[in-house]
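**Q** build the 3D model from these lines:
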Amino acid sequence: MNDTGVRAREVDVAVVGAGQAGLSSAYHLRRSGYEPERDFVVLDHAPRPGGAWQFRWPSLTFGKVHGMHELPGMELTDADPDRPSAEVVGEYFDAYERAFDLRVRRPVDVTAVREGSDGRLLVETDDGTWSARALINATGTWDRPFWPRYPGQETFRGRQLHTAQYPGPEEFAGRHVVVVGGGASGTQHLMEIAAYAAATTWVTRRPPVFREGPFTEEFGRAAVALVDERVRQGLPPRSVVSVTGLPLNDAIRQGLADGVLDRRPMFDRITPDGVEWADGQRVEADVILWATGFRAAIDHLAPLRLREPGGGIRVEGTRVVADPRIHLVGYGPSASTIGANRAGRAAVRDIRRLTATSAATV
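**A** Now for the predicted structure:
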C-alpha cells in the first residue's frame, strides 16, 4: 500500500517513458511473453505518442534528421522528408503502439520510485501507485534542459531561450542572435536563423570538431565505449555526439563557406544589451539561444539514492550496479535510437532472469 492506504497495482515490470527506449523495451517484454497491464505497464507523461520527437521544432523536417533508427519489428516506410519530424515520428510511434498492443498509459507523471515491501518497488504517479519487481527507466533527457549560468545573466533585456523552446527560425527575423553550443542542435539552429536574422554570433566552450568521412561501425563502437566507461565509473554520461564530433556534410560546408559557422570562444559575462569577453570585446544582441544540451531526467529515482559520489548512476550495460532491479535504457551509451533498441532487448533479458530467480525463491 502507499501512504494513503490505497493498495498499489502489482506488475512484474514498470516501464517509465514511451520514447524509443521505452517502446523498444515494451516490445521485447511482449516478445518474451509478458502481457501489458497484467505483467507490465508503460507510463508516459507526454500527451501523445512520439516521445521527445513530438516537441521538436517545425523546421526540423524528417529529411534533416540524422541517425533515426527504426523501432524493432516494424519499418518506417514512405516517410515524407519534407514533413516535420514531430509529425512523422509521432505517427510512427502511434502506429507502433497499436500494432503491438503496448497500451501506454498517458499522460501519467511518475513522481517518485521508492523501496516497497517484499523486495518490490513502489512507482508513485499522479494516477496512483504501481508495485513492480523491476523497473525500466526510459525517461531520456528532454525534460531537463541544461542552462549554464554566467555573470549578469539576469540583467539581459532581450530574450533567452533553450533548444527545448526553439520555435523555428522565423521568430528571429531582423534580430541579432547569439547561439551558444557546439553540438548538432546549435549548428542547425544557427544555419536556419542566419537566413532570417540581421546578424548571428556563434560561441562555444571548445572549438568544434568537424569529422570527415563515413561514420563506420568501428568508429561508432569506439565512441560508445568512451561514454560507457563514464557510466561504469558512476560519472554523469556525456552524449555520444560529444565524442564523435560533427559530420562535415554539405550543409556544414556551406555554413563554413558563408561565414555563418565562424565560431568565437565562450563569452565571460552577459550585459543588459548583449555579451562581453574578458578582453573588453562586446556583441550587442536581442536574443541568446542556449543550445547547451540536456541532462538525464532521473529525479524521480532520488528516493532510492542511486547516485555515486561522481554525480551519476553507475551502470553496467543497462543494469544499475547499486540495484539490479532497475535498468536505465536510453542513458549514457544507449542514448541513441539504435542504442536504445539494443539496450531494451538487453534489459528485458536481464529482467527475465531476475524475475525467474525471485519467483523460484518465493
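
**Q** drop to CA atoms for contacts and neighbour counts, all remaining ones
**A** Will do.

**Q** check the secondary structure at Thr355 for me.
**A** Following DSSP: H, G, I helix; E, B strand; the rest coil, the label given to Thr355 is helix.

**Q** that one: what's its closest spatial neighbour, skipping adjacent residues?
**A** Of all residues not flanking Thr355 in the chain, Arg133 sits nearest, at 7.1 Å (CA to CA, 6 or more residues apart in numbering).

**Q** one more sequence to fold, the one below, so I can look at both together:
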Amino acid sequence: MKKILDSIVIGGGQAGLAAGFHLRKNGLQFLILEANNQAIGSWPQYYDSLKLFSPSRFSSLPGMKFPGDSNHYPMRDEVILYLQDYTKHFQLPFMTNQQVVSIKKNGEEFTIHTLSGDTFQSSTIINATGSFHSPYKPEIKEQETFRGHVLHSSEYKNPERFMNQRIVVVGSGNSAVQIAIELAEVSTTTLAVRQNVQLIKQKFLGQDLHFWLKVTGLDTFPFWRFGKTIGTASAVIDLAQYKERIAEGRPNQQPMFTSFYKDGVIWPDGKKEPVDTVIFATGYRPSLAYLRDIGALDSERKPLQVAGVSTSVPGLYYVGLEGQRSFASATLRGVGSDARFVVRKLLPYLKT
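**A** Sure, this is the predicted structure:
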C-alpha cells in the first residue's frame, strides 16, 4: 500500500522550493514533483539576457541569501545556479520527469497521476507550477495570412537570428521592453502598445526601488484581505537608460496594429508596413487542466482561490500565482512569504 504523504508539491521551481522549505521546517512528510529533469523551474527557457529587476538582497528564497554583491542585479544563469544550490543545501525531496496529468480526490485523500505512469497519494496538495508553459498570444485579424514569423517571448532566446530584420514586439511590460531594447541594437524594432510604456526610476534617494517597497510594506501588502484584486504593476523599471533609448526610437513605440496582411502589419492609420517577425510579449495564463476534475477551476480555467487557499477543494493550496497575496507573489522575493502563509493554513487542515 502506498504511503500517504502530508503534502505533494507540484512544481519544483522557485515557488515549489519555497513551499518545500516551509514544509520541511514544520516537520511534514512531503514530495516535490517536477515535470523537467531538474528542480529549477522554467529559468533555463527564458531569454539569455534576462536580468532580475530586484537586486540580490531582495531576491532570495527563505533560509538562504542570494550570493554575491547585495546590490547586484542577477542574470538568468545566476538564478539557475542559486536554485540548484538551494535544492542541494536543504536536501529537499523531489522527483524529476514527473508531469502531473490528473488528480482525483477520494474522501480526504488526493491521488496524483503522472505522465510517466506513477501514482502518488497525499492529504494535501500545493500547486506551484507557474504558467510559463501556457503563453498567451492574442488573436489578431488576418494573422493566418501573414507570411513572416510569429512567436511568443517565451520562444525568444537572443538577437542572433533576428539580425537586420524589421521586427515588432507586442507589449509594454518588462519582458517586452527588455527584448525590444536588445533587438533594437541589431534590427529595426518597434514596440506595439495599447498604452505607452510607463517607466519608473530604478533608484530613488540613492536606494533601489525595492528598498522603498519593502520598508513601506507595499511590496507584500495583503490587498486580498480587503477584497482587492491584485495584478502585476504595469510600470517598467528603467534598468539601463530605457527612457533615453525609447525617446531616440531604439526601439520606437506605435499604437497596436489592427491587423496582419501577408507581408506585415496594418497600423491604426491604415498604413501597411512589411515586417519580418512579430514577437508577442503578452504574458501567460494558468495551465492547470489536471485540477479540472476535482472542481478547482472556474469557467475561465482559473483557480478558485483566495490568498493561495482553494475555495472549492479542501486541502488544495497554491504558491506562485500572479497577484496571489501581493505584487511580489510570483517573484523570487515574494514566494517565500506566500509559502509560509499557505503552510500555516495547511497545518490545521492536517489535524482535522
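
**Q** re the thing from before, which one in structure 2 is aligned with the residue nearest to Thr355 of structure 1?
**A** In structure 2, the residue paired with Arg133 of structure 1 is Ser123, using TM-score structural alignment.

**Q** element containing its match, please.
**A** Here Ser123 of structure 2, judged by DSSP states H and E, is contained in strand 119-127.

**Q** which elements pack onto that strand?
**A** strand 4-10, strand 109-114, strand 316-318, helix 332-351 (3 or more CA pairs under 8 Å, 6 or more residues apart in numbering; DSSP states H and E).

**Q** my guess is Lys203 of structure 2 meets Trp212, correct?
**A** No. The criterion here is CA atoms under 8 Å, and Lys203 of structure 2 misses it with Trp212 at 9.4 Å.

**Q** quick one on the thing from earlier: pick the most buried one from the helices and strands packed on strand 119-127 of structure 2.
**A** Greatest average neighbour count among these goes to strand 316-318 (a mean of 25), per mean count of other CA atoms under 10 Å.

**Q** equivalent range in structure 1 for that one?
**A** Going by TM-score structural alignment: strand 316-318 of structure 2 matches residues 326-328.

**Q** give me the mean distance between that stretch and structure 2.
**A** Compared with structure 2 after fitting, stretch 326-328 of structure 1 has a mean deviation of 0.9 Å; criterion: mean CA distance after the TM-score superposition for structure 1.

**Q** quick check: the residue nearest to Thr355 of structure 1 vs Glu192 of structure 1, distance?
**A** Arg133 of structure 1 is 47 Å from Glu192 of structure 1, where distance means CA to CA, to the nearest Å.

**Q** just Gly168 of structure 1 next, same as before
**A** Between Gly168 of structure 1 and Glu192 of structure 1 the distance is 8 Å, computed by CA to CA.

**Q** check Thr111 of structure 1 too.
**A** Look at Thr111 of structure 1 and Glu192 of structure 1: by CA to CA, they are 37 Å apart.

**Q** quick one, which of those two is more surrounded?
**A** Glu192 (17 against 13; other CA atoms under 10 Å).

**Q** what sits against the spatially closest residue to the more buried one that is not a sequence neighbour?
**A** Leaving aside its chain neighbours, Glu192 of structure 1 sits nearest to Pro169 (5.8 Å; criterion: CA to CA, 6+ apart). Shown in contact with Pro169 of structure 1 (CA atoms under 8 Å, 6 or more residues apart in numbering): Ser59, His189, Glu192, Ile193, Tyr196.

**Q** ok, Trp53 of structure 1 next?
**A** Applying CA under 8 Å, 6+ apart, we find Trp53 of structure 1 in contact with Ser85, Ala86, Val89, Gly90.

**Q** then Ala199 of structure 1?
**A** For Ala199 of structure 1, the contact set (CA under 8 Å, 6+ apart) comprises Gly174, Arg175, His176, Val177.

**Q** what residues are up against the residue mapped onto the third one from structure 2?
**A** When structure 2 is aligned by TM-score structural alignment, His176 of structure 1 is paired with Arg166. For Arg166 of structure 2, the set of contacting residues under the criterion of CA under 8 Å, 6+ apart consists of Ser187, Thr188, Thr189, Pro274, Val275, Asp276, Thr277.

**Q** then Thr114 of structure 2?
**A** By CA under 8 Å, 6+ apart, the contact list for Thr114 of structure 2 reads Gln98, Gln99, Val100, Val101, Ser102.

**Q** now the second one: closest residue in space that isn't a chain neighbour?
**A** Closest residue to Gln99 of structure 2 in three dimensions, ignoring its sequence neighbours and counting by CA to CA, 6+ apart: Ala35, at 4.1 Å.

**Q** what do you get for His152 of structure 2?
**A** Leaving aside its sequence neighbours, His152 of structure 2 sits nearest to Phe280 (CA to CA, 6+ apart; 4.6 Å).

**Q** and the one you found? What does it align with in structure 1?
**A** Here Phe280 of structure 2 is matched to Trp290 in structure 1, going by TM-score structural alignment.

**Q** just the helices in structure 1 please.
**A** Applying DSSP state H to structure 1 gives helices spanning 20-31, 85-99, 184-193, 217-232, 241-244, 250-258, 337-361.

**Q** by contact count, what packs against the last one?
**A** It stands for helix 337-361 of structure 1. When contacts are defined as 3+ CA pairs under 8 Å, 6+ apart, helix 337-361 of structure 1 packs onto helix 20-31, strand 128-137, strand 323-328.

**Q** would you convert the ones you listed into JSON lines that also reports distance to Met74 of structure 1?
**A** Below are those laid out as JSON lines (distance: least, CA to CA, whole Å):
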{"stretch": "helix 20-31", "distance to Met74 of structure 1": "10"}
{"stretch": "strand 128-137", "distance to Met74 of structure 1": "22"}
{"stretch": "strand 323-328", "distance to Met74 of structure 1": "23"}
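
**Q** for those, which one sits closest to Gly158 of structure 1?
**A** With CA to CA as the criterion, Gly158 of structure 1 lies closest to helix 20-31 of those, at 36.1 Å.
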